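Colleague: sequence unavailable; structure follows:
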């Protein structure tokens, strides 16, 4: 394995040396680019999809993976060579046995070293006979103290017994047997057939610890289990139903009286109204959430379109003002051109031109020109349009002198901002493309490191 990895890296290094003249390529790419040209010249590559880009990327990933794998293997072999294994740690008391995959080497009759793998089973730590006796004595005492549970004495057992399967932290196995399982089972649960006058039951616990054993025996007198009123009623109803089920007939008669109490039976009410209410509420909330999302998306699209059309709108207005047309007439001309294109379905809805059209209609309806321009900036809601509206108002107050220059400067500034936004969007797109590349690199690392780690462990 090491030889194969080293051969790949040596070959990649030789190709980098031979491709050192490819100075227009990055350093890491020169060797693979030189190799790609040579293989393409000899017709050794598929012509349809194996481009220089994919070939160089694949070669770089292969070289990086081989370098990483070789490094891991060298580190692993160094750790194994520097570690002489003469003993294996046994598991803790009561933890059970474990297995280790080991390698052993020896010299055969011909003086050659051979290596084999073997699974070595390691048993848990063993107690001495004295420790076993001491731990079993402690376990018996613990069982004797805890087996009654909530009962006050063995002469009157009315609650389930606490028949533990392990005595606390002592790793001794405890198994129980009962002389009358119908009264008390091996878990300590009381049966339903206990006579009212009580019954004696012999219990035996067998404790085992690494081959040593101890027996604990006791006798308890059990009585019908004390239950809460609802639990007692449920048990009696079940017993009555069991008796009714033993009878013949086409129908099971439900008991009307149980333990002197009147019982009324009815089928559970279905609640489709509640289900429909919940579903309707959830659906309404989903529709509201969807409407909010769509509105936010529409506002974002509107904002981006307004910013995108701003330089174009300023350019048209500057051109018309330069031709000697007044500001109001220029606005009407821009709105009219947009209306004609829209009627011919040669353009989609453009929010900036829609607001220009609305401004012209307001002026036609008698709204003062200055107020119409101010409302235009407020409706657009963006800082560039507010600046534009203030320029229009300034034009009304001070005249056309210098207006064309101001609009041209604003148009240049808007174009620069548009280029900056395009640059930012391009950087964001390239950043998003890094995520799948990083994920692919992580997959390569996992493929290389996990087998090495598993073989070492």
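Modeller: Arrived safely, thanks for sending. The structure presented is a predicted model; accordingly, all values stated were derived computationally and were not measured.
Colleague: only C-alpha atoms for contact and neighbour calcs from this point on.
Modeller: Will do.
Colleague: distance of the most centrally placed residue in the chain relative to residue 432?
Modeller: The chain has residue 439 as the residue nearest its centroid, 14.7 Å off, counting by C-alpha atoms, centre = their mean. Computed as C-alpha to C-alpha, to the nearest Å, the residue 439 to residue 432 distance reads 12 Å.
Colleague: and the comparison structure, right after this:
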């Protein structure tokens, strides 16, 4: 068993070695034919290509093969070949350079002037005889109002052979719509009048053009148009700020209700445990709150203000179940909704274990209050991070700047 496992262990490595040897032998014999130089010839690169470098082995010079590096320059034209290729290039030049123009006699858009002619090795250098109209790159410098004849010169080079040719073009005015033609014609008419009336104190604009009666008024930029826009922007900002303030107040109100909930349930449970009814305990808590408020020992609290409202409703004859339900709805917090539901249920069916339920609710409320206090503390700490980082940055600048200046 051990011998068999040892044999299996060497199978895969052995296959790798044998496979690599077979691949080497096969590639060597396969590529050997390609490495031979047929007829003692080395192929040159095409016209305009770079030189080719061959690593060759010479047999027969010495007893051992001799390694040589042979650099072969690309093919070059004879004088007759260069003249012929220059003529062929000129025959196809218009099609090559006209771009989107129908012909070189109707040029309205930029030309495409190549720097070399493909597959020929011929380099092209361009010059403009009329650079104020068209550049050496084929870019139209300005729009013409009348047909304008211009010339481009192209310098061709193929090795040591060179030639120069002139190419004749005609720049044409841009094709205009009827509206554009009227506008450009009026501009031209006004320019002519301005040129001829320079000795006069006034320049008269044409009253009639192409059979159309014209009137003029000075165009002024209305700076006041931005005022309504600013008003709308300010209104949106005020509304958004008002909404943000409202949300902030609601969040603070909710936090205050949650912070007071545990104390409120605790007092209510103690008074009910002392033998008071729910309504009597409620009214007692309201009186204590009003007394502390009158004595300026505390500030107004949302939860107790809602209890005052409920006590007022009870005094005006509203049923306890309805008054307690409305109390929870006005507070709008889940814990108060649960408390109002317990009190309403106690009023309707009489819950014998109300005190035990309130005790459990009080314990949960104190735990929630601790979590809320922790969250508030974390938020306050987060708000302090920005000033702390700013102070740290200032201190680092105060330390590093003098140090860097002294090093400089």
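Modeller: Received, thanks. Model, not experiment: these values are computed from the prediction.
Colleague: burial measure for the counterpart of residue 281 of structure 2 in structure 1, as a count.
Modeller: Applying TM-score structural alignment, one finds that residue 281 of structure 2 aligns to residue 330 in structure 1. For residue 330 of structure 1, the tally of surrounding residues (other C-alpha atoms under 10 Å) stands at 19.
Colleague: check residue 441 of structure 1 too.
Modeller: Residue 441 of structure 1, neighbours per other C-alpha under 10 Å, totals 14.
Colleague: likewise for residue 93 of structure 2?
Modeller: 15.
Colleague: do the same with residue 267 of structure 1
Modeller: 5.
Colleague: now the helices for the stretch 151-300 of structure 2?
Modeller: 178-196, 226-273, 278-294 (DSSP state H, counting those that start in this stretch).
Colleague: looking at those helices, which is nearest to residue 302 of structure 2?
Modeller: Nearest of the helices of the stretch 151-300 of structure 2 to residue 302 of structure 2, taken as C-alpha to C-alpha: helix 226-273 at 6.5 Å.
Colleague: average gap between that closest one and structure 1?
Modeller: With mean C-alpha distance after the TM-score superposition for structure 1, helix 226-273 of structure 2 departs from structure 1 by a mean of 1.8 Å once superposed.
Colleague: now the angle from that helix to helix 278-294?
Modeller: Here the directions of helix 226-273 of structure 2 and helix 278-294 differ by 120 degrees (axes from the mean of the first three to the mean of the last three C-alpha atoms, to 10 degrees).
Colleague: other SSEs contacting helix 226-273 of structure 2?
Modeller: Using 3 or more C-alpha pairs under 8 Å, 6 or more residues apart in numbering; DSSP states H and E, the elements in contact with helix 226-273 of structure 2 are helix 278-294, helix 302-315, helix 334-349, helix 354-407.
Colleague: export these to TSV and tack on distance to residue 211 of structure 2?
Modeller: Converted to TSV, these look like this (distance: least, C-alpha to C-alpha, whole Å):
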stretch	distance to residue 211 of structure 2
helix 278-294	89
helix 302-315	81
helix 334-349	82
helix 354-407	73
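Colleague: among the ones you listed, which is nearest residue 203 of structure 2?
Modeller: That would be, of these and by C-alpha to C-alpha, helix 354-407, which comes in at 64.9 Å.
Colleague: chain center to the closest one: distance?
Modeller: 34 Å (C-alpha atoms, centre = their mean, to the nearest Å).
Colleague: one more: stretch 312-331 of structure 2?
Modeller: Worked out by C-alpha atoms, centre = their mean, stretch 312-331 of structure 2 lies 56 Å from the chain centre.
Colleague: contact partners of it?
Modeller: Stretch 312-331 of structure 2 is contacted by residues 257, 279, 303, 306-307, 310, 336-341, 343-345, 347-348 when judged by C-alpha atoms under 8 Å, 6 or more residues apart in numbering.
Colleague: rerun at 6 Å
Modeller: 310, 336, 337, 340, 344 (C-alpha atoms under 6 Å, 6 or more residues apart in numbering).
Colleague: the third one matches what in structure 1?
Modeller: Alignment note (TM-score structural alignment): residue 337 of structure 2 maps to residue 386 of structure 1.
Colleague: that match: neighbour count?
Modeller: Counted with other C-alpha under 10 Å, residue 386 of structure 1 comes out at 19.
Colleague: and residue 140 of structure 2, by the same measure?
Modeller: That count, for residue 140 of structure 2 with other C-alpha under 10 Å as the rule, works out to 19.
Colleague: now it. Nearest residue, chain neighbours left out?
Modeller: Closest residue to residue 140 of structure 2 apart from its sequence neighbours, by C-alpha to C-alpha, 6 or more residues apart in numbering: residue 134 at 4.5 Å.
Colleague: ok, that neighbour touching residue 143?
Modeller: No. Here residue 134 of structure 2 does not reach residue 143: they are 9.9 Å apart, not a contact under C-alpha atoms under 6 Å.
Colleague: these two: which is more packed in?
Modeller: Neighbours were counted for residue 134 of structure 2 and for residue 143 using other C-alpha under 10 Å; residue 134 has more, 23 against 15.
Colleague: separation between the more buried one and residue 152 of structure 2?
Modeller: The value you get for residue 134 of structure 2 to residue 152 of structure 2, if C-alpha to C-alpha is used, is 9 Å.
Colleague: now swap in residue 171 of structure 2 and tell me
Modeller: 12 Å.
Colleague: same question, residue 311 of structure 2
Modeller: Distance from residue 311 of structure 2 to residue 152 of structure 2, by C-alpha to C-alpha: 101 Å.
Colleague: between those two, which has more neighbouring residues?
Modeller: residue 311 (23 against 19).
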